[in-house]
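**Student:** pasting the sequence and the predicted coordinates here, then a few questions.
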Amino acid sequence: MMEPGSAVSAVRSQRVLYGKEVRPALIIIKDGKIHNILPDPGDTLYTAGEVLDVGNSLVMPGIVDCHVHVNEPGRTTWEGYWTATRAAAAGGVTTIVDMPLNSIPPTTTLSNFHEKLQAATGQCFVDTAFWGGVVPGNQMELRPMVQAGVAGFKCFLIHSGVDEFPHVTDNDLHTAMKQLQNTGSVLLFHAEREIQQPVAEDGDPSEYSTFLRSRPDIMELEAIRTVAELCLQYQVRCHIVHLSSAQPLQIIRAARQAGAPLTVETTHHYLSLSAEDIPIGATQFKCCPPIRGMANQEQLWSAVKAGDIDMVVSDHSPCTPDLKRLDSGDFIQAWGGISSLQFGLSLFWTSASKRGFTLADVVRLLCKEPAQLCRLDNQKGNLSPGYDADLVIWDPEKEFKVKEENIHHKNKLTPYLGLTLRGEVQATIVRGRVVYTSGSFSPQPLGKHLLVNHAKTHAAL
């Protein structure tokens, strides 16, 4: 492998995922873009610079993880750009999109967005785009943030977990939707709603089932009913983040058939972990919405296969270990969030490969669809001439164990510790530069900020 930080002018492999086929190819890179992809008989002489020959390793587009909480500025003890983007690079993720909350200030005004950009400058090992937020009363900030290049907006229909990012009412949503009409932007929903009947929180708080009963499926069902109606009414692109329950899939299908521009993601933890396997007091498994049972998980997998779920992301939401309340094992009091940014590709492939998914499915679900959601699909998520030369080089057959010393995000607590996963990332290339190879990173961060031009992409629709 080449030195981390070096520029590559071509990559040769016996296994390049081009379109839906895996075949030998030579990827020629110029000015950080894919210039050409040549079928490679193995003896093609290409001498115009540094050729990286990766033998039989698989080459495909870098992962686009459009759901990452970096928490900087303001909560950098939880995570930060330096550590998060190194973890991303080590996992074959070449683009992240940073969520607007858990940082202080949250990305809910133009001036806060500028503060966020400042905090990220000079710290990113992979390319980084940014979500804005919709909170009560910030409707006049939305269009200026669209102009400034946020990828879209996120809102909560329930308490967000942090007081500086309050959840919205139906009135707030109508106001925001009117602002977002004809901008080409997208509104993301944390789709859980408080329900009228009180939810039982009795029971032992160190038993996972006690927490699970406190966040029943109906909370997602009711929230998604609201989202579907708004999406149809305003024809603003809407997206449901981290779907955990399979029950609302029927509402989602019906809304789409009726013409709603609605997309939906699920996460690696909902596809890899199940309620039945969570030990007593193991609060590293807590997230909201919660990890549900095995039968529900199988329905999620079927929905991913059928295309009812568009993409799979990490929802990397770390915190300091004390907030997980491991000492008491109290699921009700513990912070809800799972760290997985570095392991998404391997987690997904470990389960998906057993279920008949192909490598082309991996690219669609982890690269192309997330890039499309944030309007980066003209440069990211695709192995084609004209696209950014963002590549992950990995071995889909190789197994490895998740160990604390190999985790690059700031706080090492994760439910995946000790698991054996299939598919090891060997190197990650961002715009033609090697940012990660075999445990080492480029000496300087080589990522850049991605500002999204919705007007241009919207006009082209």
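**Tutor:** Received it, and whenever you're ready, just let me know what you need. This one's a predicted model, so the numbers in the text were calculated from it and none came from an experiment.
**Student:** C-alpha from now on. contacts and neighbour counts both.
**Tutor:** OK.
**Student:** quick one: the residue lying closest to Thr108 once chain neighbours are set aside from Ala151, how far?
**Tutor:** With sequence-adjacent residues excluded and distances taken as C-alpha to C-alpha, 6 or more residues apart in numbering, Thr108 is closest to Gly133, at 4.8 Å. Gly133 is 10 Å from Ala151, where distance means C-alpha to C-alpha, to the nearest Å.
**Student:** could you do Leu110 as well?
**Tutor:** Leu110 is 13 Å from Ala151, by C-alpha to C-alpha.
**Student:** these two: who's more crowded?
**Tutor:** Neighbour tally, Leu110 and Ala151, criterion other C-alpha atoms under 10 Å: the higher count belongs to Ala151, 26 against 20.
**Student:** how many neighbours does the closest residue to Val313 other than its chain neighbours have?
**Tutor:** Ranked by C-alpha to C-alpha, 6+ apart and with sequence neighbours excluded, the top spatial neighbour of Val313 is Thr267, at 4.9 Å. By other C-alpha under 10 Å, 21 other residues sit near Thr267.
**Student:** then Glu21?
**Tutor:** 12.
**Student:** which positions in the longest helix along the chain come out as buried?
**Tutor:** Identified as the longest helix of the chain according to DSSP state H is helix 217-234. Residues 217-224, 227-228, 230-232, 234 are the ones in helix 217-234 that count as buried (16 or more other C-alpha atoms under 10 Å).
**Student:** next, the one to line up against it:
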Amino acid sequence: MFDLIIKGGDVVFRDGVRRCDVGVKDEKITCIAEHIEDEAKETVDATGQYVMPGMVDTHVHISEPGRTEWEGFETGSKSLAAGGTTSYVEMPLNALPATTNTDALDLKLEAAPGQNYVDYGFYGGLIPGNVDDLKGLSDAGVLAFKCFISTCGSDIPGDFTNVDDYTLYKGMQKLAELDQILCIHAENPTVTDKLTEELVEAGKTTAMDYVESRPVFTEVEAVQRALLFAKETGCKLHLVHISTSEAVQAILKARAEGVNVTVESCPHYFAMTAEDVEEIGAYAKCMPPLRKKADQAKLWDELMAGNIDWLTSDHSPCTEDLKQGNVFEAWGGISGAQNNVDLMFDLAVKQRGLPVNRFVDLIATTPSERFNLPNKGEIAISKDADIILVDPNQSYTVKREDLYYKNKHSAYEGRKIDCRVTKTIVRGNVVFDLEKGIVGEPIGKLMSAK
């Protein structure tokens, strides 16, 4: 007897879509057939819906411990589940202390069990002064490392800080030895900080002024520097939340020259433009910033051409008061975990004709392979039964009261999305159902490189 059978859906495989049934036993996919006639403890009718692997979101900020009032594991993982994510990797900031040594990692490992509705793993951080801590973090099972070539952090003890070039170089050398991936937020901090200072002093604090404070070339220059260091050290590199075609092209050139590098972008760079921030306000502030319409059009060309490896949410929540004031003063981060799959399916598949199996590559298959998660990211025999149902014919409007975030604000509030995640299944367990909401108790397990 199967634990679960998903019947009659359009199942998305690596090579295309087929209408068939999927059988689950002991948390694994154990049967894929045109019709499964055996009995099951639970049967799901997926008629008229796509059946695809759940999103593997490798860029999520959960602020527990230390800033749990921003977002905790429980609320964050509920939001991910409701949005079609079945596993995520948690960034080393914005918790306090940041995950830059094994003591800080232990705090995460203690806080997470029993709170997560989806599977989870952790990053380690690279900051000035902690190169000697990288091996301990690697040995403890972090899935990758993260650093900032961009001003970040605060004066609070234990907060995350950006790297200088020497730290970047020495850190890359060490991570190459450890065969670890370094993920980089790339923006030239000297230029962006000075431009910000000049604009604020001149009283130029509109949303478009904010975009002008972080011009395209500041992303491209930092990306090129990271690529040069990676070529020199042999470090595996991943560039996060890239917002410009020019940066993507630099990455492709380096890859052709032998650099081991991948690139991600995020739904908000495709769903909104700099011009939209004037209306939406600071809820749409992020770093790098949303780009102007012409720049966004070029980024779309890169995505449709297959030049962006995968998509992440960069879910970066905060309390509502931190989104007040002008756009320069407000916290820079978008709460996006609950609207990744449906929003991008609408924009890329329905509106622009991206093949559905390529969409699955972007949200699940490619990130799971890059992060060495062999049981995730694909509907295939013996894989974890991490499955979502997506109805391409449902529409809904994003409403604050439907959000699971600890702080229920979103740049997408009031937006109509012509697609809907109707069910999220983690290792064969239904954790979200459109009619019932979040289902059952937190069953998320740690994904570790150990």
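**Tutor:** Happy to help now that I have it. Predicted, not measured: the structure shown is a model, and the values here were computed from it.
**Student:** return the residues in contact with the equivalent of the residue nearest to Thr108 of structure 1 over in structure 2.
**Tutor:** Under the alignment (TM-score structural alignment), Gly133 of structure 1 pairs with Gly125 of structure 2. With contacts defined as C-alpha atoms under 8 Å, 6 or more residues apart in numbering, Gly125 of structure 2 is in contact with Pro92, Ala98, Thr99, Thr100, Asn101, Phe145, Lys146, Cys147.
**Student:** max pairwise distance over those: which two?
**Tutor:** Asn101 and Cys147 (13.6 Å; C-alpha to C-alpha).
**Student:** from the contacts of Gly125 of structure 2, pick the one nearest Gly136 of structure 2.
**Tutor:** For those, with Gly136 of structure 2 as the reference and C-alpha to C-alpha as the criterion, the closest is Asn101, at 7.3 Å.
**Student:** residues contacting the closest one?
**Tutor:** By C-alpha under 8 Å, 6+ apart, the contact list for Asn101 of structure 2 reads Gly124, Gly125, Asn130, Asp133, Leu134, Gly136, Leu137.
**Student:** most neighbours out of these, which is it?
**Tutor:** Neighbour max across those (other C-alpha under 10 Å) = Gly124, 30 neighbours.
**Student:** is it true that that residue lies in a strand?
**Tutor:** Yes. Counting by DSSP: H, G, I helix; E, B strand; the rest coil, Gly124 of structure 2 falls inside a strand.
**Student:** gap between it and Gln115 of structure 2?
**Tutor:** 21 Å.
**Student:** do Glu329 of structure 2 as well
**Tutor:** With C-alpha to C-alpha as the criterion, Glu329 of structure 2 and Gln115 of structure 2 are 32 Å apart.
**Student:** ok, Ala90 of structure 1 touching Glu424?
**Tutor:** No. The pair Ala90 of structure 1 and Glu424 fails to qualify as a contact (C-alpha atoms under 8 Å) at a distance of 9.6 Å.
**Student:** pick out whichever of Glu329 and Gln115 of structure 2 has more residues nearby.
**Tutor:** The neighbour comparison of Glu329 of structure 2 against Gln115 (other C-alpha under 10 Å) goes to Gln115, with 19 against 13.
**Student:** the more buried one: what's it in contact with?
**Tutor:** Phe73, Glu74, Ser77, Pro442, Ile443, Gly444.
**Student:** roughly how far does it sit from Glu221 of structure 2?
**Tutor:** For Gln115 of structure 2, the distance to Glu221 of structure 2 - C-alpha to C-alpha - is 40 Å.
**Student:** now swap in Gly353 of structure 2 and tell me
**Tutor:** For Gly353 of structure 2 relative to Glu221 of structure 2 (C-alpha to C-alpha), the value is 33 Å.
**Student:** Ser243 of structure 2 too?
**Tutor:** Taken as C-alpha to C-alpha, the span from Ser243 of structure 2 to Glu221 of structure 2 is 13 Å.
**Student:** contact partners for the alignment partner in structure 2 of Thr350 of structure 1?
**Tutor:** Aligned counterpart of Thr350 of structure 1 in structure 2: Asp346 (TM-score structural alignment). Residues near Asp346 of structure 2 by C-alpha under 8 Å, 6+ apart: Pro392, Ile417, Asp418, Cys419.
**Student:** how about 7 Å then?
**Tutor:** Residues near Asp346 of structure 2 by C-alpha atoms under 7 Å, 6 or more residues apart in numbering: Ile417, Asp418, Cys419.
**Student:** of those - the most surrounded one?
**Tutor:** Highest neighbour count within those, by other C-alpha under 10 Å: Cys419, with 21 neighbours.
**Student:** show me what it lines up with in structure 1.
**Tutor:** In structure 1, Cys419 of structure 2 lands on Gly423 (TM-score structural alignment).
**Student:** before we move on, the earlier item: by neighbour count, which of the contacts of Gln115 of structure 2 wins?
**Tutor:** Counting by other C-alpha under 10 Å, top hit in the contacts of Gln115 of structure 2: Ser77 with 30 neighbours.
**Student:** quick one: what helix or strand has that residue in it?
**Tutor:** Assigned by DSSP states H and E, Ser77 of structure 2 belongs to helix 73-82.
**Student:** now that helix: which residue numbers in structure 1?
**Tutor:** Going by TM-score structural alignment, helix 73-82 of structure 2 sits over residues 81-90 in structure 1.
**Student:** circling back to that earlier point, Ala90 and Glu424 of structure 1 - which one has more neighbours?
**Tutor:** Under the criterion of other C-alpha under 10 Å, the comparison of Ala90 of structure 1 against Glu424 puts Ala90 first, with 30 against 22.
**Student:** check contacts around that one.
**Tutor:** Contacts of Ala90 of structure 1 by C-alpha under 7 Å, 6+ apart are Gln342, Val425, Tyr436.
**Student:** ok, so of those residues, who is nearest Pro39 of structure 1?
**Tutor:** Val425 (23.7 Å).
**Student:** mind listing the helices for the stretch 251-400 of structure 2?
**Tutor:** Taking DSSP state H, counting those that start in this stretch to define them, one finds helices in the stretch 251-400 of structure 2 at 267-271, 274-280, 293-304, 341-344, 356-360, 366-370.
**Student:** got a markdown table for those, with distance to Tyr396 of structure 2 and mean neighbour count too?
**Tutor:** Putting these into a markdown table (distance: least, C-alpha to C-alpha, whole Å; neighbours: other C-alpha atoms under 10 Å) gives the following:
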| stretch | distance to Tyr396 of structure 2 | mean neighbour count |
| --- | --- | --- |
| helix 267-271 | 16 | 21 |
| helix 274-280 | 19 | 17 |
| helix 293-304 | 24 | 17 |
| helix 341-344 | 10 | 24 |
| helix 356-360 | 21 | 21 |
| helix 366-370 | 28 | 19 |
